[in-house]
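*Asks:* the sequence isn't on hand, but the structure is:
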């Protein structure tokens, strides 16, 4: 915007200024008319949209309805509320700022629209997901989260403001999309043996170089929607940085096929990534989240889960034989009492003389012992990995834990170091290439479904 600056003339110059005004005004009017004519003749945009538009219906941008009809199927405000609650529960978030909540609700609505399209398309192609399939998957999740009493799943969902039907609807959408991809995308993906062998040769050539395990949240964008999508991606990043689960947001928001696995791409080499992602990946540390990164077709939020050297033995792949010694605390114990108990526990642990002595020490302080003979260093929490790699057989980690979860130590009873890295597996390489191509084709497939849909907003 150009601001006009008006000056007051001194009274001594008033007469000459007024005398010149008609000529100056005519010149300015002529220039303005010429500029207006030039703008009217110039193309406004690739879509021939005028530069200046008049809206016949004025709307408050802060008032948006979160309901829609998708080819006649209704998405209610309750559907949106329950799905938002499900997302916040999975992300371990209790509340959001009003602006963030509005953005989340709009994104959830878009997800529900896509989900509805997928369910409708599967039904139209006679691949509708059966109620039995949904119930079976739901029961599996319930048993995973509440192994003692899977029926508690319904109660838990209600307690966080969601519902069992909301989660079952999401399950139905995922299964429907999987069915559609199997029929309409997967059969048309071809990867030749030559392509796989070339990839294997490149891996061998790059032995010792780093490969990166990256999780992604991909949001597609066009030039017209880029600003809004970038803003939305920034909001998602802030919510994750404030404690939200990356995997939960990836499942809800990512438009990549990796959404079903929390955005996990697995281990990839930088050369296989878009240039923009590769440049970022090599600059960040494990556990760091970055974005939104502009890539062809949209934006991506990246989380570096791990990195390793190609075809090189990694100390974290060593297989461990461990004894876990743990104590728990009775309900209502004071902090001073807990500290004294932990001190007694730590003193007893310091007297261990090898794994054969672990049970005796545990009995002396009323601790429990659990054996694990097939865990790798990589399976341990990141905070414990470096400590574990410094231990000698027979030694224990420092105590760790909390009042709620108990305090424990891990005693190293044996370690089988990885001597050589696995050679590239033909089937795994082929599967990775196929997944990449399926992901790209799936994005186009969903875009075509949106273009053909009749969507009404209330």
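*Replies:* Okay, I see it. Keep in mind it's a predicted model, so treat the numbers as computed, not measured.
*Asks:* from now on I want contacts and neighbour counts done on CA atoms only, so please keep to that.
*Replies:* Fine.
*Asks:* give me the neighbour count for residue 201.
*Replies:* 13 (other Cα atoms under 10 Å).
*Asks:* secondary structure element holding it?
*Replies:* helix 193-205 (DSSP states H and E).
*Asks:* just the buried residues of that helix, please?
*Replies:* 196, 199, 200, 203 (16 or more other Cα atoms under 10 Å).
*Asks:* and for stretch 396-406?
*Replies:* 396, 397, 399, 403.
*Asks:* alright, now check it against this:
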């Protein structure tokens, strides 16, 4: 059995939430990569790779290579990546994870950050070699949008980054790399990608044939591995799961660690059916619930972690897309209240709300028990915590949830005042499907393009 764990369902500060969007920078600067398919690997299995390289069966290593000695900086085709560059980008990741990163994990992150900065440098250099320039004004505009996510001016955001050990230059460099690489793809890859009408029709037919079957919104972190380093890569993958369990951002880890083309969008594969995934991933996804992570899963060329972001039925109206009108009744506990005292007060509140017969009585009952009553309209059921979704799915108009909450946040109930069910879902039109297929192929070719840039690069480690 594959290890399957649930991610913690917790509220995070607005600043951390906004910072995590930095690792989805394609969305911030308008570079769409949604709907891509699952990771595919060009490398063959280890046996074939050994044959291609004509390697001896018994290998004797002459000299030493100490993996514990890590090079902090690099020169990429003459462009220097300094230790400060690495530290400032690393600080962004640590901040996005609430600062809760163990020393050993920090060292692994440092290695990955340097690797990402090398790729970023290669992308910017290749764009420049093709006369593609990113104006500073465009970078500044994107940076202003990032700052606005924090409800801060650029100057205030500069100061905030400095307090976290980072800088505006680090984020602007990342934005420049994303813009340059996306434009290079549009010039050198997209014009040469074609999707036929027959392929589009075949996809529509498959969607209609799959109507009513399960469809998942999957996040993936793919790590390449060889037979020699497989054990270490698996250990790294387990460390990533542990960090996410402790509150780390899946998207942040995918952005920095994943070697799939979807890394730029936080590992988001979009909505996929199990049949669209490699068999190993499909088997894991079929047994998972929303909010769970599975892995490490052995796939061709490496290992993957998958995260179920959401779940629905193909081309079927999903009741979780219903829009609800709700009344929320809540009571807060005074500071210093004991658990026993809170339980008594919560039980009294629960007894009182049982008397509610529809939203018409909610205000009256709320006044009796000293509860705050708030109206909430157009609440999408899917946006609520999974535990509440399951309860509200089975409630009729006028019925209420059981009390829920905590000593810190108080106790509350929700009363259903209205429900607008979603319309029946239709298959995407031909233009949408064609755009998705084209994007999948562009992403695959972009990965090969970057691999070739790495192969031809002159990189010196200091």
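*Replies:* Arrived safely, thanks for sending. Computed from a prediction, not measured in an experiment: that's the story for all the values here.
*Asks:* on that earlier part again, centre of the chain to whatever helix or strand comes next after the helix holding residue 201 of the first structure, how far?
*Replies:* Counting by DSSP H and E, the next helix or strand C-terminal to helix 193-205 of the first structure is strand 210-220. Taking Cα atoms, centre = their mean, to the nearest Å, one finds the center of strand 210-220 of the first structure at 9 Å from the center of the full chain.
*Asks:* average gap between strand 210-220 of the first structure and the second structure?
*Replies:* Compared with the second structure after fitting, strand 210-220 of the first structure deviates on average by 1.8 Å (mean Cα distance after the TM-score superposition for the first structure).
*Asks:* hmm, which two among the buried residues of stretch 396-406 of the first structure are most spread apart?
*Replies:* Spanning the widest gap among those are 396 and 403, at 20.4 Å by Cα to Cα.
*Asks:* find me the equivalent region of the helix holding residue 201 of the first structure in the second structure.
*Replies:* Across the second structure, the stretch matching helix 193-205 of the first structure (TM-score structural alignment) is residues 197-209.
*Asks:* relative to the first structure, what is the average displacement of that stretch?
*Replies:* Between stretch 197-209 of the second structure and the corresponding residues of the first structure, superposition yields a mean separation of 1.3 Å, by mean Cα distance after the TM-score superposition for the first structure.
*Asks:* name the nearest of the buried residues of stretch 396-406 of the first structure relative to residue 27 of the first structure.
*Replies:* Using Cα to Cα, those come closest to residue 27 of the first structure at residue 403, 82.2 Å.
*Asks:* and the closest one, what does it touch?
*Replies:* 328, 329, 338 (Cα atoms under 8 Å, 6 or more residues apart in numbering).
*Asks:* I figured the first one hits residue 400, correct?
*Replies:* What it means is residue 328 of the first structure. No - taking contacts as Cα atoms under 8 Å, residue 328 of the first structure lies outside contact range of residue 400: 11.9 Å.
*Asks:* who touches both of those two?
*Replies:* residue 407.
*Asks:* which stretches in the first structure count as helices?
*Replies:* Ranges of helices within the first structure are 14-41, 77-90, 98-124, 131-145, 152-159, 164-184, 193-205, 226-241, 246-253, 275-281, 335-349, 358-364, 382-389, 426-452, based on DSSP state H.
*Asks:* as JSON lines, those helices with distance to residue 306 of the first structure would be great.
*Replies:* Formatted as JSON lines, the helices of the first structure follow (distance: least, Cα to Cα, whole Å):
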{"stretch": "helix 14-41", "distance to residue 306 of the first structure": "54"}
{"stretch": "helix 77-90", "distance to residue 306 of the first structure": "22"}
{"stretch": "helix 98-124", "distance to residue 306 of the first structure": "28"}
{"stretch": "helix 131-145", "distance to residue 306 of the first structure": "25"}
{"stretch": "helix 152-159", "distance to residue 306 of the first structure": "32"}
{"stretch": "helix 164-184", "distance to residue 306 of the first structure": "27"}
{"stretch": "helix 193-205", "distance to residue 306 of the first structure": "18"}
{"stretch": "helix 226-241", "distance to residue 306 of the first structure": "18"}
{"stretch": "helix 246-253", "distance to residue 306 of the first structure": "15"}
{"stretch": "helix 275-281", "distance to residue 306 of the first structure": "11"}
{"stretch": "helix 335-349", "distance to residue 306 of the first structure": "32"}
{"stretch": "helix 358-364", "distance to residue 306 of the first structure": "33"}
{"stretch": "helix 382-389", "distance to residue 306 of the first structure": "10"}
{"stretch": "helix 426-452", "distance to residue 306 of the first structure": "18"}
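*Asks:* which of the ones you listed is buried the deepest?
*Replies:* Stretch with highest mean neighbour count among the helices of the first structure: helix 246-253 (a mean of 22; mean count of other Cα atoms under 10 Å).
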